[in-house]
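Participant: Dropping the sequence and predicted coords here.
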Amino acid sequence: MDNIAGTKSSLTWAVNIAVGLLVLLWVVPTFGLLISSFRDRDAITTSGWWTALSASEQNIVARASAPDTARQVDGVWVIEGNVFEDEGGAGTVSDFGISIREPAAFKAGEVAQDDGHTLSVAENGDYVFTYAEQPSGKRGERVFTTVKTPPSFTTANYTRVLFSEGIGRSFVNTFTVTIPATIIPILVAAFCAYALAWMDFPGRAILIALIVGLLVVPLQMSLIPLLRLHNSIGLGKGYLGIWLAHTGFGLPLAVYLLRNYIAGLPKEIIESAKVDGATDFEIFRRIVLPLSFPALASFAIFQFLWVWNDLLVATVFLGNTESQLVMTGRLRELLGSRGGDWDILAASAFVSIAVPLVVFFAMQKFLVRGLLAGSVKGG
């Protein structure tokens, strides 16, 4: 026998492995982004996040003090300094060199001989040039060093993001957009889903097919026509327009999800209520809505996450003025047009997902129940 009680089939193992790989593919980059959000810009650009807990190596080219700073000691001329003076950093020098062709020719503490002078660099970065004759020239010699920098973390990225000008206003704007844009589609879709599931009227099958077809309509193709419609009827760019836009974009999925759930409710409960004289509205309000809470919560999670993280729809239907910018728009302005500040980008990512994560984990138990409900019916 292929399947013996107490053993798992090969298909079950394959599903478990696939799910584990998907979770790993999501968790590893997210963990890397979290670590990067606490690193400074130089560390991010010179090494990967997986090296954050180990010392990193980088090459530093320092310019020694000018020859006119040389002082005579025991019959020789000496120029002293530290390779970290101009860099403003710290670390441990492991190797150094006097030529760009061999930047790591000598170990820290050794003495390098060159034409007319010697160079020694200590591990703490202190260097000593010695000359048999007084040096001349306007610029000091170059010192090539290989520096090991200990791991370091900072909260400056989050400080810059959280306390940048206008971030509080943008946070309030995002809530102003997200909460109504989540509630309105649920209210409209719940009524529509009940009608499509339990009320008989001409064209019901066509409406269901139309709703399923709307699920595959690209959002980008409807932005400009919808904006022109808003302008023609006087809505323009404002909160009402973006609420209606998100409602329209979210309704097909909401109706499809809720209709499948409501259609799977026990038929006997609905028929008993009708026998007792309950109207459709009373059945919907007292029976269907309480029993449909898992499906309502699952769609609320999807819609909340979509609206909170949205930038495209907010840019088109709300505008980019200082009083209208949402969180994603504000973070885009903070990053600039080139988006080269990877440290700010990483911190901004976690600031923007903080609220959606709270919502998701608070309602996750309803998500699976709402998605799977109606997929299996009892006999």
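Facilitator: Cool, got the structure.
Participant: Every contact and neighbour count from this point should use C-alpha atoms.
Facilitator: Will do.
Participant: quick one, helices of the stretch 1-150 of the chain?
Facilitator: Using DSSP state H, counting those that start in this stretch, the helices assigned to the stretch 1-150 of the chain run over residues 10-36, 41-46.
Participant: counting contacts, what elements does the longest one pack onto?
Facilitator: Packed against helix 10-36, as judged by 3 or more Cα pairs under 8 Å, 6 or more residues apart in numbering; DSSP states H and E, are the following elements: helix 342-372.
Participant: so residue 143 sits right up against residue 59, yeah?
Facilitator: No. If you go by Cα atoms under 8 Å, residue 143 and residue 59 don't touch, sitting 10.4 Å apart.
Participant: more neighbours, these two?
Facilitator: residue 143 (21 against 15; other Cα atoms under 10 Å).
Participant: Give me the distance between residue 223 and residue 237.
Facilitator: 13 Å (Cα to Cα, to the nearest Å).
Participant: Give the residues shared as contacts by these two.
Facilitator: Residues touching both residue 223 and residue 237 (Cα atoms under 8 Å, 6 or more residues apart in numbering): residue 316.
Participant: if I pick residue 315, what's in contact with it?
Facilitator: residue 329.
Participant: Now for residue 277, which secondary structure element holds it?
Facilitator: Element membership for residue 277, per DSSP states H and E: none, as it lies in no helix or strand.
Participant: so what's it up against?
Facilitator: For residue 277, the contact set (Cα under 8 Å, 6+ apart) is empty.
Participant: Could you say which one of the helices of the stretch 1-150 of the chain comes nearest to residue 194?
Facilitator: Between residue 194 and the helices of the stretch 1-150 of the chain, the tightest spacing by Cα to Cα is seen for helix 10-36, at 33.9 Å.
Participant: Can you give me the buried ones in the closest one?
Facilitator: By 16 or more other Cα atoms under 10 Å, the buried positions in helix 10-36 come out as 33-36.
Participant: need the strands for the stretch 51-200 of the chain, in chain order.
Facilitator: 56-63, 71-73, 76-82, 92-97, 106-107, 111-114, 117-121, 126-131, 142-149 (DSSP state E, counting those that start in this stretch).
Participant: wait, which of the buried residues of helix 10-36 is closest to residue 160?
Facilitator: Checking the buried residues of helix 10-36 against residue 160 with Cα to Cα, the nearest one is residue 36 at 14.9 Å.
Participant: from memory that closest one sits against residue 51, does it?
Facilitator: No. Judged on Cα under 8 Å, residue 36 makes no contact with residue 51 at a distance of 10.5 Å.
Participant: quick one, what contacts residue 61?
Facilitator: Per Cα under 8 Å, 6+ apart, neighbours of residue 61: 83, 142-145.
Participant: Compile those into TSV and extend it with columns for distance to residue 96.
Facilitator: Conversion of these to TSV gives the following (distance: Cα to Cα, whole Å):
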residue	distance to residue 96
83	11
142	11
143	7
144	5
145	4
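Participant: Check it against this one:
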Amino acid sequence: MQRRSLQQIFSQSVISAIAICIGLFWSVPTFGLFVSSLRPPELISTTGWWTGLTLPWNFTLQNYQQVLQAQGFGQAFLNSLIIAIPGTIFPLLIGSWAAYAFAWMRFPGRDLLFFSIVALLVVPLQIALVPILSLFTAIGLTGQYTAIWLAHTAFGLPFSIFLLRNFFASLPSDLLESAHIDGASHLRIFWNIILPLALPALASLAIFQFMWVWNDLLVALIFLGGNPQHAPMTLTIANLVGSYGTDYQVLTAAAFISMALPLLIFFSLQRYFVRGILAGSLKG
């Protein structure tokens, strides 16, 4: 028995060590990008980023000052927030309502409708871009924030409903039956019981959705490409590549600024991440 315990501890230690090594190796490009964004232009063009870690250190914030003043990058950061926050909240809100209905409400065609929504996960969004763009152009939404909010909400709903429905279905049925016996309506059960319990799933879904919307280039290019005043950071950085292609230090600073907020959100919500992904995996 003791030998088996030692084997389990050893195997877990080996797996943990391998996972840590993979994580460190995966983080090297990000760390190198951060170091390069703090180095003077003359050093970036002549030496590798790893040489910046040796003494004497020669770091500067000039690259960040330059990129924030170049081509309205500060406004682009604000535009990305305006796009990403509603583009994350709407799929979570609408998806949670639909997921509750699929998990705990009985209505004709429920299972068929749910499987149809799940089937949309395998449909590439590129197929839908042309008809949606034609529709938005016809009603005058192209180039407006509303267009990209609707697009990200529609593209994010299938995964939101799938993940949240599995989580809601894994909750104890006795809990909801007791609430119904006490006279609680579906709306009251949803707001007062389901949502507080679904915090891990909502947090993990928020990470996925926010990162996808924040890092999106294609949807923003299609629906906002004609309005540079509403362009997010992804479009602005793509323009910087053409305008400052030889100024590598500007591109590194711009890229790290675009990565900073998603990283902050991920590390802030990571304790919910695995719990939310695994929730409902055994029952659905």
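Facilitator: That came through, no problem. As the structure is a prediction and not an experimental result, all values here were calculated from the model.
Participant: So after superposing, what's the score?
Facilitator: Once the chains are overlaid, their TM-score stands at 0.89 when taken by TM-score structural alignment, normalised by the length of the second structure; 283 aligned residues with a Cα RMSD of 2.4 Å.
Participant: Quick one: closest of the helices of the stretch 1-150 of the first structure to residue 263 of the first structure.
Facilitator: Here helix 10-36 is closest among the helices of the stretch 1-150 of the first structure (Cα to Cα), at 28.9 Å.
Participant: about what we covered before: closest one to residue 177 of the first structure among the helices of the stretch 1-150 of the first structure?
Facilitator: Closest approach to residue 177 of the first structure among the helices of the stretch 1-150 of the first structure is made by helix 10-36 (26.5 Å; Cα to Cα).
Participant: Superposed on the second structure, what's the mean shift for that closest one?
Facilitator: Compared with the second structure after fitting, helix 10-36 of the first structure has a mean deviation of 2.6 Å; criterion: mean Cα distance after the TM-score superposition for the first structure.
Participant: How far does that helix sit from its chain's centre?
Facilitator: Here helix 10-36 of the first structure is found 17 Å from its chain centre; the criterion is Cα atoms, centre = their mean, to the nearest Å.
Participant: Which secondary structure state is assigned to residue 280 of the second structure?
Facilitator: Recorded secondary structure, residue 280 of the second structure: coil (DSSP: H, G, I helix; E, B strand; the rest coil).
Participant: ok, it - how many residues close by?
Facilitator: Using other Cα under 10 Å: residue 280 of the second structure sits among 19 other residues.
Participant: And residue 58 of the second structure, by the same measure?
Facilitator: Neighbour tally, residue 58 of the second structure, other Cα under 10 Å: 12.
Participant: Mind telling me what it corresponds to in the first structure?
Facilitator: Alignment note: residue 58 of the second structure maps to residue 152 in the first structure; criterion TM-score structural alignment.
Participant: quick one: that match from residue 40 of the first structure, how far?
Facilitator: Between residue 152 of the first structure and residue 40 of the first structure the computed distance is 8 Å (Cα to Cα).
Participant: next one: residue 167 of the first structure
Facilitator: 21 Å.
Participant: cool, and residue 240 of the first structure?
Facilitator: To residue 40 of the first structure, residue 240 of the first structure is 41 Å away according to Cα to Cα.
Participant: More neighbours: which of those two?
Facilitator: Using other Cα under 10 Å as the criterion, residue 240 of the first structure and residue 40 rank with residue 40 on top: 19 against 16.
Participant: Mind listing what's buried along stretch 105-119 of the second structure?
Facilitator: Under 16+ other Cα under 10 Å, the buried positions of stretch 105-119 of the second structure are 114, 118.
Participant: Just tell me the aligned range of it in the first structure.
Facilitator: Counting by TM-score structural alignment, stretch 105-119 of the second structure sits on residues 199-213 of the first structure.
Participant: Show me the contact partners of the matching stretch.
Facilitator: 196, 252, 255-256.
Participant: Swap in 7 Å and give it another go.
Facilitator: Stretch 199-213 of the first structure has contacts (Cα atoms under 7 Å, 6 or more residues apart in numbering) with 196, 252, 256.
Participant: Stretch 15-34 of the second structure too?
Facilitator: Contact with stretch 15-34 of the second structure is made by 49, 252, 256, as judged by Cα under 7 Å, 6+ apart.
Participant: Would you mind finding the match for the last one in the first structure?
Facilitator: Just to be clear, that refers to residue 256 of the second structure. In the first structure, the residue paired with residue 256 of the second structure is residue 350, using TM-score structural alignment.
Participant: Check the spacing between the residue nearest to its match when sequence neighbours are not counted and residue 176 of the first structure real quick.
Facilitator: Distances taken as Cα to Cα, 6 or more residues apart in numbering place residue 34 nearest to residue 350 of the first structure, at 7.3 Å, with adjacent residues excluded. To residue 176 of the first structure, residue 34 of the first structure is 28 Å away according to Cα to Cα.
Participant: Over to residue 286 of the first structure?
Facilitator: Taking Cα to Cα as the criterion, residue 286 of the first structure is separated from residue 176 of the first structure by 30 Å.
Participant: tell me, stretch 73-82 of the second structure lands on which residues of the first structure?
Facilitator: Stretch 73-82 of the second structure corresponds to residues 167-176 in the first structure, going by TM-score structural alignment.
Participant: average distance between that stretch and the second structure?
Facilitator: Relative to the second structure, stretch 167-176 of the first structure is 1.9 Å off (mean Cα distance after the TM-score superposition for the first structure).
Participant: Give me the neighbour count for residue 41 of the second structure.
Facilitator: Around residue 41 of the second structure there are 17 residues (other Cα under 10 Å).
Participant: just checking, it touches residue 249?
Facilitator: Yes. Applying Cα atoms under 7 Å as the test, residue 41 of the second structure and residue 249 come out as touching, 5.8 Å apart.
Participant: which one is residue 35 of the second structure nearest to, not counting chain neighbours?
Facilitator: Closest residue in space to residue 35 of the second structure, ignoring its immediate chain neighbours: residue 49 at 6.3 Å, by Cα to Cα, 6+ apart.
Participant: which residues touch the one you found?
Facilitator: Taking Cα under 7 Å, 6+ apart, we find residue 49 of the second structure in contact with 32, 35-36.
Participant: what's the closest of those residues to residue 97 of the second structure?
Facilitator: Closest approach to residue 97 of the second structure among these (Cα to Cα): residue 32, at 42.6 Å.
Participant: From residue 53 of the second structure, how far off is that closest one?
Facilitator: Taken as Cα to Cα, the span from residue 32 of the second structure to residue 53 of the second structure is 10 Å.
Participant: Residue 165 of the second structure too?
Facilitator: Distance from residue 165 of the second structure to residue 53 of the second structure, by Cα to Cα: 48 Å.
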